[in-house]
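> Sharing a model prediction with you, sequence too.
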Amino acid sequence: MKNLNKPASDSGVLRKTLLSAAISFCAISSSAFADDDVVTLIEMGDLHGTLVPHAAVLKNLDGSEREVASSGGLARLKTVVNTIRADNSEAVLLSTGDLTHGSAETMFTVGDAMMVPMNAFGIDVYTPGNWDFGYGGAVFRNRFTSFGPKPTIPGNLRAMSGHIGCDDVPVIAGLTDEASGYTCNEITATAPFPTPEGKGVIQASFPTVAANVYNAAPLPTFLHGKPVLPPFKMLNRNGTQIAVIGLTASIVPQQADAFNIGLRFTQGIEELPGIIEQVKSLGAELIVVQSELGLPQNIKIAQTFEDIDVMYSAHTHEVTLGALLVTEKKITRTTPGESLSRGELRQLSNGAAIVVETNRDMYVGRLDLEMNHGDVVDFDWEAIPVDESIAEDPAMAELVAAMEEDFIAGEDGLVKRHSFLPGGFLNPSTQGLQLVDDLDTVVGYTDTLLLRHHVLEDTLNNFLADAILDVTNTVPDVRDVPGWENGVDISMANGFRFGNAVLPGSEITLRDLYTWFPIAPAVNIADFAGQSIEGSLNTILGAVFNRNVFMQRGGWYLGLANMEQTIDLKNRPFSSSSGRIVQTKIGGMPLDPGKRYVFASCYGHGNALDHVCRTGGGANHKFFQLADADDYSSDITLSEPVNKVGIITGPVVKQVAPNNYLHPVHALRRYLDSLTDNTVTEAQFGTGQGRVTTVDSKNPGNLPQAESEQIGQPGNTPDASFVQPPFGAGPDFFSGSINNHSH
């Protein structure tokens, strides 16, 4: 625990430097602190179902960037974890956020392909992310909960959960054999409606904690308000009592309605005081909160609760090269690779929390805490880049290969069929999204970086939105609908943070496409009033840039096709200026609030039928379907919804999209086939087109803002290398402070 009266340390301990472009992993130095004074935390966050290496853009110590052809992958992560444990056998392995979602392998197995190898890591404490709820409450409860109801896995999901069972786990010496302590379990016998043998999901063999998720309807009333997970886990390392408190993402109710059936979420703020007092009464000397609320909210929580020693942040996919020291009045970014200054040591001794975050499988965090009678007196933080210099752990590489086997063509050139069946779909051989191609199939090329890399306009999102617009606009049925004679007006792409990078001059594979759209939405279409479209986009901008961090949702802005916008993030919104959007143009003409526009994008199964890509209020809702579910290039026609009302009734989710619904990955493949040389180009999709431009609406002519002023950086952030300003954008007093806000 922090001692607010303890004098500053003068130890001036030299800090090791693990980060460098030419890191030699076998030469990682041990902690500079005495072994009996150190608690080591290993942190892996937001892995997003990524099993194998991929290209990436990594940060250097100075915040600059470098492109690497091969980064991450579970076998490299295992090497990093093993090496840190060899240096400190008492190290605590923490993982937070979005483990079982983000790739084709996880989508088509409802996460089982990821759970098999993750159960071999020896995770000490896990806290789930919003996408871990993406397969519904039954899968989540069977996988992660240690008490409470274990509902039967719904029939539609069994098509995916049945792909991998415990019998499919290879016995690998030192990893999954009996001597290693590896366990694999599936719940299949829960009464009164048991899941059939072989159709259960792989359970987590590690403890999962979260204080802010509760049971709700349609579960029996006596369960309402009861916690779904334990709020914390107590550990002992080197004689130090450690409490690890979990906070899961609070935004699940804002996602597809099928995600949170039977669940209620809070921000966790009201629960924290009681939990902190409880762990203190149990003897906790070090309090760690691992949170999927996102960096902005986590910084605010660390500022508010002085008993928090470490805030391990996830969800926002930022990387803190230098740890943040956070007090109520001050946030300081420490310098990576250097000893703490006297001022930083003084800040630490006066109660500062240490806030850190890593980004997917591209970094592993190592935090060495020097303890003195229950106080943190110094620390070492390293965001270790998982690049080509780190060798793959052979045993983990073998286990990952076993999970990949059914997704790669065999000697006969064939791939095992995989089907994704949303709610109401029941026949895997004739319904739902079909995967019949090798994930490493080359589907295109690029001369520019493809990565969700910017909070506003982004080349990848431009390409995704254009692809859906182009493909849906070629469907003859669209123009047969009254009022749609001119075809599709606009499309948009979700502002997801996840997805693999594809470097300039590289091949694009089917695997890459599924990391960009690792959910199973159906491409849909409806018409909307211009006012509804702009209103929804203003709402999304508010969720990204709200000055009240607890009103931020996460995610970045959408990709726009056949649309241009000027927005003011510095001076808006006021009641006198409505939202942050200054002007929207569609097809080069100013948006008409009363005109109805035809909008094609994607529909989350289970949502209300007025939705297209986070935009509500649509009419004449229809779906696109393929003539042959196995052939992405087959004819596309329009289809009415299978069900229009009562889509979710209790735990039952009805089928809405047609059997052979068009998926965004289908649209991307068709669009790549139509491009010259199947190539995505900077000239066609780059951000230089200015689809989203920030302006100063207080000055005549709405002139564009300078780049440094566009989203409030660097003045409104403790670290200018962050993608998103953690404290939002707009006037300071929108955050509740007037002239007294210090960062």
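Cool, the structure landed.
> only C-alpha atoms for contact and neighbour calcs from this point on.
Noted.
> List the contacts of M371.
M371 sits next to D37, V38, V39, V377, D378 when contact means Cα atoms under 8 Å, 6 or more residues apart in numbering.
> mind running it again at 6 Å?
By Cα atoms under 6 Å, 6 or more residues apart in numbering, the contact set of M371 is D37, V38, V377.
> Pasting the second one now:
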Amino acid sequence: MLNLPSAREIFALTLGLAASIFAPLTVAGSGQVFLIHTGDIHGHLVPRPNVRSDAVGGTEGGLARMYTLIQQIRSKARQGKVNRSLLINTGDTLQGSGEALFTRGQAMIDVLNLFKLDAHAPGNWDFLYGTARFEEVFKGTNERAPLAPWNALASNLYYTKQFDDATECGITGKDAHGTIRKLKRVLPPYAIKRLGEVKVGLLGFTTARAVAALGPKVTAGYEFTDAEIELPCYVDLLRNREKVDLLVMISELELSKDIKLVEVNSGVDVVLNSDMHEKTTRPIIVRHASAPSTLLFEEGQDGTMLGELQLDVKGGKIADWKWTPHIISAAIKEDKGIVAKVTEVRKPFLKGSFVPGQSVTVGGNTSTLLHPVDEVIAYSQVSLHRSNFVDEDMPAVVEGSSHDLIADAMRWAAGTDAATLRGFRYGTHIPAGQPITMEDIYHLNPCSHPLNNS
């Protein structure tokens, strides 16, 4: 006997077919996207000299100049009411100057909050003031919003003793009973942004070397990974579940590490990187045999450079791109509102309005500021910097005159015949014949100084 469907079953089947036919399809997006990238600002609020061979004349950097340029790009990117730009900051931001140190980063937060950042990848030095301060700044505590609402992302940052069995693409640890469980993340791993029709996935990575760089005290309770587990998993998740058109990795893992990561893990369109203060005047391109290429960028140091990447996306793929590396030069007019805020946060640190006795405790060590940061303490007959290029002076060696100065000071203080320090581009530039101020010392070595307590 033939079993025919009932009228109710026919009606339900008809509705199901209609729903499947008219259900919204996932359509790949098309349009222009502007990525505006800053990185490794390192507490620099105002312009500084450049004594390297790539100097453009006058001073470089300064947040008031940077903001002017950002607003110009944003204006160019806007199409009617559609925002097509994202402002992304990566790397060490809350450390690198006396003003940053003695406010535990608040001086930088107060100014950069005016920039309306869309995303941030924390750097190793952003953990300097301890994990409680880190969460107060970037995560929010006790139902309070983060002091820096920059949409901080870090897929490779976990609590060592907190667990969340819903964690995706993560690592595991043992709980108090010895049971293997998934570690809980401190910050969100990624964010999705819509720019017109284009769906952009932002995948964040913080440093992998915070404990080695800063010590176990200020990073206690946190665990950092090298992203080798998280990256391929999240590429798959963002591409296949979230269906992003554009996948942007924002990272403080070091440029060389990111190159290696994307060489073996295709699917990332763009890497905006920080950490080693490399200056990519043209992009590094990693080509894949059966997938689109990956573009990598880094913006030097101290807020002296800003990257502008214009992408033409068609059908969910990059059809064309244009990269513009902007040097933040004296030719850029300062934004008056940012100038006012920078003046406000710097006022307690300068002669005439200096507030003595400001203290900060880092890793159990307390330092007190007894001198205004613009006080002159010495002069140099040679230009000082710690940021040469490896094809100049000493091939393949990162060294500068400030390296020599610091190493000689260490040798003198210790009474030794030799002293060494890491060859790393870091700190301010001081032209020959110009005074050396306390501010310069904090830019070169932003931690406690014996001068403060003398």
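Perfect, I can see it now. These figures come from a predicted structure and were not determined experimentally.
> Superposed, what's their TM-score?
Their TM-score after superposition, calculated using TM-score structural alignment, normalised by the length of the second structure, is reported as 0.81; 395 aligned residues with a Cα RMSD of 2.5 Å.
> my read: I285 of the second structure touches P292, true?
No - counting by Cα atoms under 6 Å, I285 of the second structure sits too far from P292 to count as a contact (10.4 Å).
> And the contacts of M371 of the first structure, which is closest to S506 of the first structure?
Nearest to S506 of the first structure among the contacts of M371 of the first structure: V38, at 44.1 Å, using Cα to Cα.
> Distance of the residue nearest the centre of the second structure relative to F297 of the second structure?
With distances taken as Cα atoms, centre = their mean, T90 lies nearest the centre of the second structure, 1.2 Å away. Separation of T90 of the second structure from F297 of the second structure (Cα to Cα, to the nearest Å): 11 Å.
> got it, and D374 of the second structure?
Distance from D374 of the second structure to F297 of the second structure, by Cα to Cα: 34 Å.
> out of these two, which sits in the more crowded spot?
F297 (24 against 16; other Cα atoms under 10 Å).
> Next, the contact list for whatever residue of the first structure lines up with the more buried one, please.
Aligned counterpart of F297 of the second structure in the first structure: V356 (TM-score structural alignment). If a contact means Cα under 6 Å, 6+ apart, then V356 of the first structure has Y312, S313, T320, A323 as its contacts.
> any idea which helix or strand comes after the helix or strand harbouring V356 of the first structure?
Assessed by DSSP states H and E, V356 of the first structure sits inside strand 353-357. Helices and strands here follow DSSP H and E; after strand 353-357 of the first structure, the next one along the chain is strand 363-372.
> superposed on the second structure, where does the helix or strand just after that following strand end up, distance-wise?
Counting by DSSP H and E, the element after strand 363-372 of the first structure in chain order, helix or strand, is strand 375-385. Taken over the aligned residues, the distance from strand 375-385 of the first structure to the second structure averages 0.6 Å (mean Cα distance after the TM-score superposition for the first structure).
> what range in the second structure matches strand 375-385 of the first structure?
Mapped onto the second structure using TM-score structural alignment, strand 375-385 of the first structure spans residues 317-327.
> Ok, stretch 105-118 of the first structure next?
Using TM-score structural alignment, stretch 105-118 of the first structure lines up with residues 99-112 of the second structure.
> can I assume L451 of the second structure sits in a strand?
No - membership of L451 of the second structure in a strand is not supported by DSSP: H, G, I helix; E, B strand; the rest coil, which gives helix.
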